[in-house]
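Enquirer: when you get a sec, could you give me coordinates for this:
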Amino acid sequence: MDAGDAALLRRAAGTRLLVLDVDGVLTDGRLLYADDGSETKAFHVRDGHGIKLLLAAGIEIAAISGRRSAAVDRRLAELGVRHALTGREDKLAALGELLQQLALGDPKAIACVGDDLPDLEIMEPAGLGIAVADAHPEVLRRADYRCRLPGGQGAVREVCDLLLAARREARR
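Expert: Have a look, this model is predicted:
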């Protein structure tokens, strides 16, 4: 589907929560370790700005990741993301807890961005399942929307722009 597709925009307009995987979505998926064992990650500044724009528009954002990382926790806190569920191998259970916490009974009000097979379990119940451009082929095949940009290189901003455009279109 194309971002300009009317049906896609209608589906995206009802999004109240954007759920992001971290490694491969907010980052390029590489794990970088220093000699002392510390981990570093690179985040795209445009993704961060898109997240801030969505939060300002009243759309909640959450990150669900199977790995725990101090760098990720710091970046999410800097951006004002209040829902960081890291170190959670059972992503579906984490999503269920989040929906309960936010009193979101309808998973169709969720857009979820992933890049690899473990993300499918939270992408599929979502109203809008989104794959970054360099996602695993099966994730790309099953996604409702495929980003033009790869993870860690502006894909999240692309999704944020899509959700904001959908909201604007719905208000017309």
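Enquirer: going forward, measure contacts and count neighbours with C-alpha atoms only.
Expert: Noted.
Enquirer: quick one: the helices in the chain?
Expert: 6-13, 45-56, 70-79, 91-101, 120-123, 137-142, 155-171 (DSSP state H).
Enquirer: before we compare anything, build this one as well:
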Amino acid sequence: MTVSAEVIERARGIRLAVFDVDGVLTDGRLYFAPEGPEMKVFHARDGLGIKLLRRHGIEVAVISGRQSPVVARRMDALGVTHVYQGNDDKLPILRDLLKKLSLAPQACAYVGDDVIDLPPMSVAGLACTVADAHPAVRRAAHWITAAPGGQGSAREVCDLILTAQSALPDEWKPIS
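Expert: Prediction:
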């Protein structure tokens, strides 16, 4: 996959990667059992990408408009401590997180897929989206993954950042 020099330059300075959940870390479909729990499907490659970011010293966060114990459980398993759920107004949460971590917006990558992600994408140094995102979100993104949400798209973003920062072994690099 080919990536523009501008996107690589933006990715070089990333110290925080923020992901939406439904439609980015999952395929966006919601599964409800009658009288039972909510279920979501996460891609294992996305999980490893998140772990690799953390190993490289990049903070990881999720901001989701929905509240779900499944998300809390998955993020706990990945060691992600910045987990914000249940609020459609994501920009104030992002601003507070940047302040808490003493980071400028340019040091943040934000990955979203729908219109409620536009405000945080507008301030992020690297705004990414998934292949099957809402058209307005695709227009606002600096970079669009090849994969749709929940199908390894978050891993593509992780690999982009790690490649730009020379943090992947050559044989792992998916982009040139």
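Enquirer: one step back: could the helices of structure 1 go into CSV alongside distance to Lys108 of structure 1?
Expert: Listed next are the helices of structure 1 as CSV, based on distance: least, C-alpha to C-alpha, whole Å:
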stretch, distance to Lys108 of structure 1
helix 6-13, 9
helix 45-56, 18
helix 70-79, 24
helix 91-101, 11
helix 120-123, 11
helix 137-142, 16
helix 155-171, 14
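Enquirer: how about the one residue sitting closest to the centre of structure 2, what does it touch?
Expert: The residue lying closest to the centre of structure 2 (C-alpha atoms, centre = their mean) is Phe19, at 2.7 Å. Residues near Phe19 of structure 2 by C-alpha atoms under 8 Å, 6 or more residues apart in numbering: Leu25, Val60, Ala61, Val62, Ile63, Tyr110, Val111, Gly112, Ala154.
Enquirer: likewise Ala136 of structure 2?
Expert: Asp114, Val115.
Enquirer: how far away is the residue nearest to the centre of structure 2 from Glu35 of structure 2?
Expert: 29 Å (C-alpha to C-alpha, to the nearest Å).
Enquirer: just Arg73 of structure 2 next, same as before
Expert: 20 Å.
Enquirer: who has more neighbours, these two?
Expert: Arg73 (12 against 6; other C-alpha atoms under 10 Å).
Enquirer: any idea how far Pro148 of structure 2 is from that one?
Expert: 23 Å.
Enquirer: most distant residue from the middle of structure 2?
Expert: Farthest-from-centroid check, structure 2 (C-alpha atoms, centre = their mean): Glu35, 31.0 Å.
Enquirer: that one maps to what in structure 1?
Expert: Matched by TM-score structural alignment, Glu35 of structure 2 corresponds to Asp36 in structure 1.
Enquirer: again, but for Val115 of structure 2
Expert: Aligned partner of Val115 of structure 2 by TM-score structural alignment: Leu117.
Enquirer: okay but its match is in contact with Val139, surely?
Expert: Yes. Between Leu117 of structure 1 and Val139 there is a contact under C-alpha atoms under 8 Å: 6.3 Å.
Enquirer: residues contacting Val132 of structure 1?
Expert: Val25, Val113, Gly114, Asp115, Leu140, Arg146, Cys147, Arg148, Leu149, Pro150, Gly151, Ala155.
Enquirer: Met39 of structure 2 now?
Expert: Leu30, Tyr31, Phe32, Ala33, Val70.
Enquirer: ok, now with 6 Å
Expert: Tyr31 (C-alpha atoms under 6 Å, 6 or more residues apart in numbering).
Enquirer: do the same with Ala155 of structure 1
Expert: Leu149.
Enquirer: tally of neighbours for Arg168 of structure 1?
Expert: Applying other C-alpha under 10 Å, we find 12 residues neighbouring Arg168 of structure 1.
Enquirer: that one -> structure 2?
Expert: So Arg168 of structure 1 corresponds to Ser166, using TM-score structural alignment.
Enquirer: distance of its match from Asp114 of structure 2?
Expert: According to C-alpha to C-alpha, Ser166 of structure 2 stands 30 Å off from Asp114 of structure 2.
Enquirer: check Arg139 of structure 2 too.
Expert: Using C-alpha to C-alpha, Arg139 of structure 2 is found at 11 Å from Asp114 of structure 2.
Enquirer: in terms of packing, which of these two has more residues around it?
Expert: Each of Arg139 of structure 2 and Asp114 has its neighbours counted (other C-alpha under 10 Å); Asp114 has more, 20 against 12.
Enquirer: if we can go back for a sec, who has more neighbours out of Leu117 and Val139 of structure 1?
Expert: Ranked by neighbour count (other C-alpha under 10 Å), Leu117 of structure 1 and Val139 place Val139 first, with 25 against 13.
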